[in-house]
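In: With the sequence up front, the predicted model follows.
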Amino acid sequence: MTSDTPAGRRFRVFNRRRSAPSRARRRLGAAARMLAALALAGGVYTAFAPGAFAEDTRQLSASAQEGKALFDTSCISCHGRNAEGVVGRGPSLIGVGSASVEFQVGTGRMPMARQEAQAEQKQPAFDKAQTKQLGQYIQELGGGPQLPGGPLTVDLKDNPEALAAGGALFRLNCTSCHGFGGGGGALSSGKFAPGLHDATEEEIYAAMLTGPQNMPVFGDNELTPDEKREIITYIKLQLQQEKDPGGLFNLGRYGPVTEGLAIFIVGITILVFAALWIAGKS
């Protein structure tokens, strides 16, 4: 029956036709088993994965809930629904802490009106209570640096050497950008170090703790909390009270550069007139 005869050929064609549906059924069965296995694996992963698809059940404090409401209406477009950041708009806020939020929002640098080389200080969009609420929400969301409690300056009655120590630390760590007089200065790519004349204690401490813009982060392993307080004491008592260190005139409070330039110009002018007068007399 399997020879190359008309009857054998008909038998082979019949067998192929009969086996075709069985192969199709086997393929469908294999595909169904594969889909079932994938569905089972997906269900197990969804049930036991650590929060991959589960709803966020973290309990926020009342202050953080108020901050979240403010965040959802004013910050979400740039920083994302869960503060994870948006490419080309705003960075992630996970881990920045409440100190960073209180500095950026409290000084009006955030929210930004437009993308610039540097966020400039302006009138804050939120009051102090709302700023604290925003900071508390970001703190509970991802943790990070926080402003310490208690005074941020040193009482000179308890530590009379704190002012001199703060001045030495300021000159060592801060003058390269902010100037000897705290007037600020230009940096690269259109950026600048702001002046410190109107900065509050909280703003200075938060800036050292978080390193906004181009400023480096001065963690507690680089500047201890006591050293930060000494620097703030020096800024508040020396630089913010019109006591220009090492300068006779207030020439922008930029330190020796402007003073040296002024002395050079005035000195050259005096010497020129003196030479003309001597030449005329002779």
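Out: Good, I have the coordinates. Numbers count the residues shown, from 1 in each chain.

In: contacts, neighbours, all on C-alpha from now
Out: Will do.

In: Can you show me the strands along the stretch 151-282 of the chain?
Out: In the stretch 151-282 of the chain, the strands defined using DSSP state E, counting those that start in this stretch lie at 185-186, 192-193.

In: ok, second structure coming up, stack it against the first:
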Amino acid sequence: MPVWESITSSSPVEILKNIVDVLLVWFVFYKLITIVKGTKAVQLLKGIFVILFANILTRYLGLDTLNWMMEQVLTYGFLVVIIIFQPELRRALEQLGRGRLFARSAMQEEEERDRLIEAFNKSVSYMAKRRIGALISIERETGLSEYIETGIQMNSNVTSELLINIFIPNTPLHDGAVILQKNRIAAAGCYLPLSENPFISKELGTRHRAALGISEVTDAITIIVSEETGAVSITANGDINRNLSMEEFEKQLRKVWFGGEEQVTSTSFWKRGKRNDG
């Protein structure tokens, strides 16, 4: 076989160079995909693949007129692609010029984190001031699919406006929990398991018990806004931090969600609960 003969006749250095060459090509393609992911370029690329497939099919079936049209599209399509993809190409060149093209994934992740934190800050602050009850669970390593299935599927971007609208009283989705999966709102109106811990303070209602319950069986982070008092709380790893100011809320959420310093437990439920229950 020619390919096998070519491999066996090559020196180890040439084989290594070819392997590195192929890996670099795949890496470049991967980075290009991460650049266009989530932009309109994805849909345009699908259209290009359809045209390429149609060109091959018309040539195979002998449809000369249609094949000629496809050839013309492909011939002049290069300029069209440059015009259509101009924003994406400019962004990629800017990243390359700043030496940040290959660090884009980390940069995008940091920007997405900041966007999510801002959305939570705005929505939680709005609901806390107006005493609008809310329950938001964030999936981490342990999957929450079984709880997502109990609610209304959404698969929506996280925005403060959408979170507020979901929990407005007397709306179809306000009763239940919102669950985030892969930084998107997977579902609303979900049912979470209630905590069965006997040491729970009597002053905690169903929302707080549900938030504690999901934190006891998964590693999810849950945000609670009390409908009675407007107090903001966060549960994680079977613990709850209550009556947080907005500054404390953001700091605590960043710690338990994105890592960093250890979770602050000076206002933890277990300490308060045991004191309240004697």
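Out: That came through, no problem. Since this is a predicted model, take the numbers as computed values, not measurements.

In: So after superposing, what's the score?
Out: The TM-score (TM-score structural alignment, normalised by the length of the second structure) is 0.24; 115 aligned residues with a CA RMSD of 6.4 Å.

In: before we move on, the earlier item: of all the strands of the stretch 151-282 of the first structure, which lies closest to P21 of the first structure?
Out: For the strands of the stretch 151-282 of the first structure, the distance to P21 of the first structure is smallest for strand 192-193, at 77.2 Å, taking CA to CA.

In: For W257 of the second structure, list the residues it contacts.
Out: When contacts are counted by CA atoms under 8 Å, 6 or more residues apart in numbering, W257 of the second structure is found next to I221.

In: sorry, back to before: for F14 of the first structure, which of the strands of the stretch 151-282 of the first structure is the nearest?
Out: Of all those, strand 192-193 comes closest under CA to CA, at 87.3 Å.

In: Quick one: list the elements packing against the helix or strand L38 of the first structure falls within.
Out: Remark: L38 of the first structure resides in helix 6-48, with elements defined by DSSP states H and E. Using 3 or more CA pairs under 8 Å, 6 or more residues apart in numbering; DSSP states H and E as the contact definition, helix 6-48 of the first structure packs against no other helix or strand.

In: Tell me which helix or strand comes right after it.
Out: helix 62-74.

In: mind listing the strands in the stretch 51-200 of the second structure by residue range?
Out: Secondary structure of the stretch 51-200 of the second structure (DSSP E, counting those that start in this stretch): strands located at 134-138, 152-157, 177-181, 184-190.

In: picking up where we left off before, quick one: which of the strands of the stretch 151-282 of the first structure is nearest L40 of the first structure?
Out: Taking the strands of the stretch 151-282 of the first structure one by one with CA to CA, strand 192-193 is closest: 57.3 Å.

In: Show me what the closest one packs onto, helices and strands only.
Out: strand 185-186.

In: circling back: now tabulate the strands of the stretch 151-282 of the first structure in a markdown table and tack on mean neighbour count and distance to V13 of the first structure.
Out: Formatted as a markdown table, the strands of the stretch 151-282 of the first structure follow (neighbours: other CA atoms under 10 Å; distance: least, CA to CA, whole Å):
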| stretch | mean neighbour count | distance to V13 of the first structure |
| --- | --- | --- |
| strand 185-186 | 14 | 89 |
| strand 192-193 | 20 | 86 |
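
In: Now distance to Q65 of the first structure too, for the ones you listed, in a markdown table please.
Out: Shown next, in a markdown table, are those (distance: least, CA to CA, whole Å):
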| stretch | distance to Q65 of the first structure |
| --- | --- |
| strand 185-186 | 39 |
| strand 192-193 | 34 |
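
In: quick one, which of the ones you listed is nearest to A32 of the first structure?
Out: strand 192-193 (64.3 Å).

In: rewinding a little: out of the strands of the stretch 151-282 of the first structure, which is closest to Y137 of the first structure?
Out: Nearest to Y137 of the first structure among those is strand 192-193; the distance by CA to CA comes to 28.6 Å.

In: Identify whichever of the strands of the stretch 151-282 of the first structure lies nearest to A262 of the first structure.
Out: Closest approach to A262 of the first structure among the strands of the stretch 151-282 of the first structure (CA to CA): strand 185-186, 17.4 Å.

In: Which secondary structure elements does that closest one sit against?
Out: Using 3+ CA pairs under 8 Å, 6+ apart: strand 185-186 of the first structure touches helix 175-178, strand 192-193.

In: could these go into TSV alongside distance to A39 of the first structure?
Out: Converted to TSV, these look like this (distance: least, CA to CA, whole Å):
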stretch	distance to A39 of the first structure
helix 175-178	59
strand 192-193	56
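
In: among those, which is nearest V257 of the first structure?
Out: helix 175-178 (12.0 Å).
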